Structures are given as structure tokens and as C-alpha cells.
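Asker: return a 3D structure for these sequence lines:
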Amino acid sequence: MTVSVVLFTSDLRLHDHPPLRAALDGAGEVVPLFVRDRAVDAAGFAAPNRLAFLADCLVDLDAGLRERGGRLVLRSGDLADEVAKVVSECGADAVHMAADHSAHARRREDRLRSVLESSGCRLVVHDGVGTVVAPGTVTPASSDHFAVFTPYHRHWTQQPMRTPLAAPRKVPVPEGVGSEPLPVREHLHGVSPGLAAGGEWQAREQLTAWLRGGLAEYEEGHDDLGGDRTSRLSPHLHFGTLSPVECVQRAVRKGGAGAEAFVRQLAWRDFHRQVLAARPAAARENYRTQHDRWRTPATAAARADIEAWKEGRTGYPVIDAAMRQLRHEGWMHNRGRLLTASFLTKTLYVDWRIGAEHFLSLLVDGDVANNQLNWQWMAGTGTDTRPNRILNPVTQAKRYDPDGVYTRRWVPELAGLDGPSVHEPWKLPGLERAAVGDYPDPIVELADGLERFKRARGRA
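Answerer: Predicted coordinates:
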């Protein structure tokens, strides 16, 4: 009987899984395999929150496979070597996996193909598993990628979309292929206490509930910090417990302005992937340099500012609320991400890479393409270098958290203040100011931060 291996990476689901379907169609038995890649750990991407969410996903994937007569095989080590061992153990003649386009994924794929070819096993890579439109599918006439979202989005919407695949009814797995025990979230240390649960079952329940009750309000409410009306599906998209193609099609069937706004966000996700696929160095280097002389931890003043930002002790309540949400949940509202990134890079004039690294250390949806390129967008070094994109944390808080619901939720020192005063506690008279306890004064005046930024960029 022929055997194929399905190598799961960031596609931890059974619904709409082209590599799994192709493997089942082409072989009598299939080995569903996940490898805890040593290179991922070495690169610093194995943050506790993502490991905990991954543990949930693997347990759920194994349960789904067992319901279909199969099981998940788990190995740890060098990915190519571990896959080759499994191929040898089960006599597989093909390995199926989803395409990925990061620099690490390309190196991984090249090495895996080389190792497998030496043993006569084919590597079959499937596009369109983790994206709606794969990187490189649409390109402008003069470049290998789009650097501006609007024309990209126009082409993106015109691409044909495949029909999502149903989950298989049976997954026959050969006997005799050993597996390590599945990881358990509770055994991990340093996990955010409010971290959401992972897994495909959770993802599909969440998507269905949100399409029914949240999609219609998304266009108007997605920036409402206190209302928290975003989908919160980004961790599931990052780990692939949801298919982005299925998300788009189910949202489009609902229709309306909310669906259009939600689908546009999925297009942004693909946009960043095609940029990073074409310019992998943008994960660490400026896409378009502004010759910044960023502040770094090399000076005591900058170190103090960076630590205050990380700890949610800047004295600007909406910034501190967002940073505390990040630490508690391993997730942050998108408007909060923009505000905190603007504050670090434009008001404190700190290198965007410091902020991006901190986010990746905590975000459960910590995705290199979205995280790094959104940070560059906010820092003015990315595909759009607009110099006037500076978000005032006070005016933004009054606009997107007018009653202070979000701020008081995450900064309990200010829980007794009313809507307007919660955003500017330093303006309170003496006795009222004393009532907020040890909540700090602003670490920098906004006007001073703006002047420093303009001077550094040569526009003072």
C-alpha cells in the first residue's frame, strides 16, 4: 500500500487543507506529521504564548484525526532530518506540505527537498493554503511585488478563488510510526494569564459566532477600543486553524459593509506576505531608509523610556492600557498596536525593531510579515513613508475610547476617573491627582517628542 506524509506547519486544521486532500487522493495511507523545528526555537520565535497556543492546536488536531481513524505524529529536531526519518519508517514516496514564503521557510523547503530527493521521495508543495492569493500571483509590470496597497487590492479582488475543501471523513494512518507525547499548555512557563484557547474546533466556533453577531458592526466598530468589536481571529489565521479562503467566502456570503472591511483586512495580510516574499530583508532592515539615528538602549535615558513603554508606565493611559493588555492576553487591539507603535517610534524616537521584537515576544499572533511591516509602516520606513503619520495618544483616546472603558479596564489606577479626565490624569487638581496613586506623569511631553522626531528627520 502506498503511503504519503502530510507535513503540517502553520496550517493546523482539517477543513480546507489541500495538502491533506492531495495526500489522501494519492495514497492508501497517510502520516500526519508535525515537527517541532529546532531552527524555529533557535531563531527566537518559540515565545511562551505561541507555544501554549500551539499546544492547544496540536491536541485539537490530534483529536480531529482520531475521530477519523487517524492520529498526529509529533517529532522534534531538525525538520528535514525528522521528516526523512518518518519517510524511511513508513516507506512514503511523497511528502505534501503547504507553501510558505518567508526566508526561513524557503531555506527549510530547499533543504527538505534535497534530503528527500536523495532517498527517492518527492516533495509536493501546495500554494494558497495560508493565503487567499499567494505571493507572486499578481505583480505590477515594473516590479516583482506591489509596494502600494490600493492597486494590489484591486488585482487581489479580481483573482479566482478556489472552493474550500471539506474535512476528510477518514484518515488511515499506518501502524508502527512512533510519536512523541503531545505538548500540554499547563506545563509551559511565562504564558500570559488571559491567553485565548487554540485549536481548529475553537477557531470554527469563534468564526461562526462572529459572522453571526459581529461582522455587521465591523466596518463602523473595528476601531472602538472599549467595544472590542474586532474578530480576534488573527491567532487562528497565524496558526492556520482557519482557512483565509473560507473566511473570505463565508464573509462575502453575509455581505454588507462589515464584510467588505473584514475582507480588506485579509487582503492587507496577503499584501504584507507578498512584500516580505520579495524583500525578505525587510524583516530586519528598513524597506525604505529615512537615515534615522534611532534611540536605542545604549543610553540610560532611552533604556528608561523603553522599559516604561514595555511595562505600561508611560503616563499616557491609552498607551499603558494597550501595553498591559498585550502582557495579560498575548494579544492587542489593532488600534492599540498603531498607537503604541507610533508612540515608541515617533514620540520616543526609538528604533522600530525594538518594538517589533517586544511584540513578537508576547503576541500569540506574532507573524513576521504583519508584525514587522506594520511596524515599518508606523515608523515611516516601510512601503508608505508618510512623515505626518503621528498618532496623538490623547486625541486618539478621546476618539476611540471616549468614555474611557478600555483605559479603565487595563489601568485600574484610573478606574475612579470619568471619561474625559481618564485620558489626561496629569491635568487633575492636587487632591484628585493624588487619588490615582502611583500612576506616573507622562515620561515625555508630546510637543517635545514631536520636535525631536522632526529634527531627526530634518524637518524641524
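
Asker: from here on, just use CA atoms for contacts and neighbour counts.
Answerer: Fine.

Asker: hang on, Thr150 in a helix?
Answerer: Yes - secondary structure of Thr150 (DSSP: H, G, I helix; E, B strand; the rest coil): part of a helix.

Asker: and it, how far is that from Asp16?
Answerer: Thr150 sits 28 Å away from Asp16 when distances are taken as Cα to Cα, to the nearest Å.

Asker: who has more neighbours out of these two?
Answerer: A count of neighbours by other Cα atoms under 10 Å puts Asp16 above the other of Thr150 and Asp16, at 22 against 12.

Asker: and the lengthiest helix in the chain, what does it pack onto?
Answerer: Assignment by DSSP state H gives helix 257-278 as the longest helix of the chain. Where contact means 3 or more Cα pairs under 8 Å, 6 or more residues apart in numbering; DSSP states H and E, helix 257-278 is packed against helix 149-157, helix 218-221, helix 244-254, helix 368-379.

Asker: just those: most buried one?
Answerer: Across those, averaging neighbours per residue (mean count of other Cα atoms under 10 Å) puts helix 368-379 on top, at a mean of 24.

Asker: for that one, name the packing helices and strands.
Answerer: helix 257-278, helix 334-342, helix 352-362.

Asker: need the contact list for the residue lying closest to Phe262 once chain neighbours are set aside.
Answerer: Closest residue to Phe262 apart from its sequence neighbours, by Cα to Cα, 6 or more residues apart in numbering: Tyr218 at 7.1 Å. By Cα atoms under 8 Å, 6 or more residues apart in numbering, the contact list for Tyr218 reads Arg229, Thr230, Ala257, Gly258, Ala259, Ala261, Phe262.

Asker: so the fourth one sits right up against Leu211, yeah?
Answerer: No - between Gly258 and Leu211 there is no contact, the gap being 9.7 Å when judged by Cα atoms under 8 Å.

Asker: which one's more surrounded, those two?
Answerer: Neighbour comparison, Gly258 and Leu211: the larger count goes to Gly258, with 22 against 18 (by other Cα under 10 Å).

Asker: quick one: the nearest residue to Gly227 once chain neighbours are set aside from Asn334, how far?
Answerer: In space, and not counting its chain neighbours, Gly227 is closest to Gly221: 7.4 Å by Cα to Cα, 6+ apart. Using Cα to Cα, Gly221 is found at 12 Å from Asn334.

Asker: let's see this one next, to set against the first:
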Amino acid sequence: MPEVAKSSIHWFRKGLRLHDNPALLKAFENANEVRPIFILDPWFVKKGRVGINRWRFLIQTLRDLDTNLKELGSRLFVVRGNPLDELPKLFKEWKVDHLTFEVDTEPYAKERDEKIEELASELGVKVSKIVSHTLYDTQRTIAKNGGTAPTSYQRCLTVLSQLGPPAKPAPKLSAEHIKDCKTPIGSDHEEKYGVPSLAELEKKESDCGPSLFPGGETEALSRMEKYLKKTSWICKFEKPETEPNSLAPSTTVLSPLPEVWLRLSENILLES
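Answerer: This next block holds a predicted model:
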């Protein structure tokens, strides 16, 4: 019999999506309770160099994520604070014994995650971290290249060809995945864990530019499907032929949708 977790947390960071999110699926695997969380660090709100349009994009994405979870009977818990302070509190308050998140490759995130793993170990919390932020496992790629990162495009292609195709996309989180577990949702959920507004972040909506490219997995999938249907255009696409100074985008404009569509679309294109 598989070991059953009493209470799991999935920590959303960059992969704010239900599609192809193996760490999210892992949190629901054999669990009784699962709380999907996003941690909003006030330090970044006040001191981070983040423009207001990017904050709006994040809020739109979090709202869409919460809506999609709500349709499955779950919710997103937006926690305010430093992860190193807040996660140990949540481990104790929610009696957590399993934490899942995607592997991050940035220096700051790697150092932070190592500290989180240490804190989790001290409190008896199992940690499952799974590669899904990148199409390939960066550590495997470096190891395959003799312990150093490939320094040219052609060398990178050679190493990746030796590794073989990337992993298939994980299935979308569905009602079937969560039928045997629940997300405890209190009557004060919106007050304590609701998605923030721009006003809460001390930002003004009037300072935003036009919302030409809304955030969220729903918008991302819609735009991705639109362009994947243009198979001839994809096969003939050449970056030098785009018009960077045109008033209307001459590319797919998929770049504003990081992590939501990337792995799924790349796997589809690799198969075509």
C-alpha cells in the first residue's frame, strides 16, 4: 500500500498552471488534504524592481489559477510573507507532512529552496521537487556535457540529442486526481488567502497601460492553440523576418506567457 500523506502543500512559484505540472499532481497523490499556495513576499512588492503592468499580469494569472482550482473544488491560498518564515508556520498549523514544488534554476531560488528543505526536514516534512520549469533537466544536461554548461547553440543541440526527447507533458490536474482528497476552505478564505488587488499592493490601476496581453493559463492556452493551428506559418517562421518596430506584433506574442504554455507547446512542436 502506498504511504498516505495527511496534509500536503503544493507551492506554486513560476509554473502557475494546471496543465503539465507534475509537482502539483504529486501533492494530490495519496493525500487526504492538499492546499495549493502562492507566497507573495511584501519585500518584492515594496523594493523589487517590478513595473505595475507586470504586477497586474501576475494578479490576473493568480485569479485565473484560483478560478480553475475552484472549478475542481479546490482553491489557491495566497500567503503574504517571506517563504522562510511562513512555510514553517504553515507546516505546524496545517499539520503538513508533504511539500511539493518545481525545481528552480536561479541562484537566489536554489539557495532559498535549500534552506526550505532544511526547515522541512527539521519538522518531519517530506519534500518532492520535480523538474518542469525547464524542458530538460539542467543538471542532467550539465552532467552529459562533462560537468559544465554547453557554451554554444550547436553544442547544446548535440548534448540534447544525446539525452533524447524531453519528457511528455504531464496530464492536466482533473477531478479524477483529487477525488480522494479535499482542500480545507474556511469562511475567511478571501480575507486571509484571497488574490491581492493592485490597491493592496499600493498600486494604482490608472497607472497601468492597456491590457493587451492578459495573464493566466486560460489566455495562454487560447493563444497557443491559435498559433499551433498555423502549421505552415510555424514551419516557415524565421526570426530575422519579423518587424520589431511595427505597431502590431509580428510574432506569436507567446513570450508574455512564461511557464504556462512553454513546455506543452515545445513538446507539441517537437512531435510535428
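
Asker: kindly provide the TM-score of these chains.
Answerer: Here the TM-score for the pair of chains, by TM-score structural alignment, normalised by the length of structure 2, is 0.82; 250 aligned residues with a Cα RMSD of 2.5 Å.

Asker: the residue lying closest to Pro183 of structure 1 once chain neighbours are set aside: how many residues sit nearby?
Answerer: Spatial nearest neighbour of Pro183 of structure 1, chain neighbours left out: Ala55 (5.2 Å); criterion: Cα to Cα, 6+ apart. Counted by other Cα under 10 Å, the residues lying close to Ala55 of structure 1 total 22.

Asker: corresponding residue for Ala55 of structure 1 in structure 2?
Answerer: If you follow Ala55 of structure 1 across to structure 2 using TM-score structural alignment, you land on Ile59.

Asker: ok, now Glu67 of structure 1?
Answerer: So, by TM-score structural alignment, Glu67 of structure 1 is matched to Glu71.

Asker: what does Val248 of structure 1 give?
Answerer: Checking with TM-score structural alignment, Val248 of structure 1 has Glu266 as its match.

Asker: burial check on the closest residue in space to that match that isn't next to it in sequence, number of neighbours?
Answerer: Computed as Cα to Cα, 6+ apart, the closest residue to Glu266 of structure 2 that is not its neighbour in sequence is Leu135, at 8.0 Å. Other residues within reach of Leu135 of structure 2, judged by other Cα under 10 Å, total 17.

Asker: can you give me the helices for the stretch 51-200 of structure 2?
Answerer: Taking DSSP state H, counting those that start in this stretch as the test, the helices found in the stretch 51-200 of structure 2 are 52-70, 83-93, 107-122, 138-144, 153-163, 189-193.

Asker: most neighbours per residue, which of these?
Answerer: helix 52-70 (a mean of 19).

Asker: what's next to it, contact-wise?
Answerer: Contacts of helix 52-70 of structure 2 (Cα under 8 Å, 6+ apart): 16-18, 75-76, 195-198, 203, 207-209, 214-218.

Asker: again, only this time at 7 Å
Answerer: 16-17, 75-76, 195-196, 198, 203, 208-209, 214-217 (Cα atoms under 7 Å, 6 or more residues apart in numbering).

Asker: among these, which ones are buried?
Answerer: Buried members of the contacts of helix 52-70 of structure 2, scored by 16 or more other Cα atoms under 10 Å, are Leu16, Arg17, Arg75, Leu76, Val195, Pro196, Lys203, Pro214, Gly215, Gly216, Glu217.

Asker: I'd like these as CSV, with distance to Thr141 of structure 2 appended.
Answerer: Supplementary listing: these in CSV, determined by distance: Cα to Cα, whole Å:
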residue, distance to Thr141 of structure 2
Leu16, 25
Arg17, 25
Arg75, 36
Leu76, 33
Val195, 37
Pro196, 38
Lys203, 41
Pro214, 34
Gly215, 31
Gly216, 30
Glu217, 28
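
Asker: which one among those gets closest to Lys110 of structure 2?
Answerer: Relative to Lys110 of structure 2, the closest of these is Leu16; by Cα to Cα it sits at 18.6 Å.

Asker: so the closest one: helix, strand or coil?
Answerer: Leu16 of structure 2 - assigned by three-state DSSP - is coil.

Asker: now it: how far from Arg49 of structure 2?
Answerer: Taking Cα to Cα, one finds Leu16 of structure 2 at 21 Å from Arg49 of structure 2.

Asker: which residues are in contact with the longest strand seen in structure 2?
Answerer: Counting residues, the longest strand found in structure 2 (DSSP state E) is strand 31-40. By Cα under 7 Å, 6+ apart, the residues outside strand 31-40 of structure 2 that reach it are 4-13, 27-28, 75-81, 83, 180-183.

Asker: now the buried members of the residues you listed.
Answerer: For the contacts of strand 31-40 of structure 2, a burial check counting by 16+ other Cα under 10 Å picks out 5-13, 27-28, 75-79, 83, 181-183.

Asker: coming back round to it: mind giving me a markdown table with the helices of the stretch 51-200 of structure 2 and columns for distance to Leu99 of structure 2?
Answerer: Below are these laid out as a markdown table (distance: least, Cα to Cα, whole Å):
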| stretch | distance to Leu99 of structure 2 |
| --- | --- |
| helix 52-70 | 18 |
| helix 83-93 | 9 |
| helix 107-122 | 8 |
| helix 138-144 | 22 |
| helix 153-163 | 29 |
| helix 189-193 | 18 |
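
Asker: the ones you listed: which one's closest to Ser222 of structure 2?
Answerer: Nearest to Ser222 of structure 2 among the helices of the stretch 51-200 of structure 2 is helix 52-70 (13.1 Å), distances taken as Cα to Cα.

Asker: between strand 31-40 and that closest one, find me the angle.
Answerer: Per axes from the mean of the first three to the mean of the last three Cα atoms, to 10 degrees, the angle that helix 52-70 of structure 2 makes with strand 31-40 is 170 degrees.

Asker: before we move on, back to that, from Asn82 of structure 2, how far out is the match of Val248 of structure 1?
Answerer: Distance from Glu266 of structure 2 to Asn82 of structure 2, counting by Cα to Cα: 33 Å.
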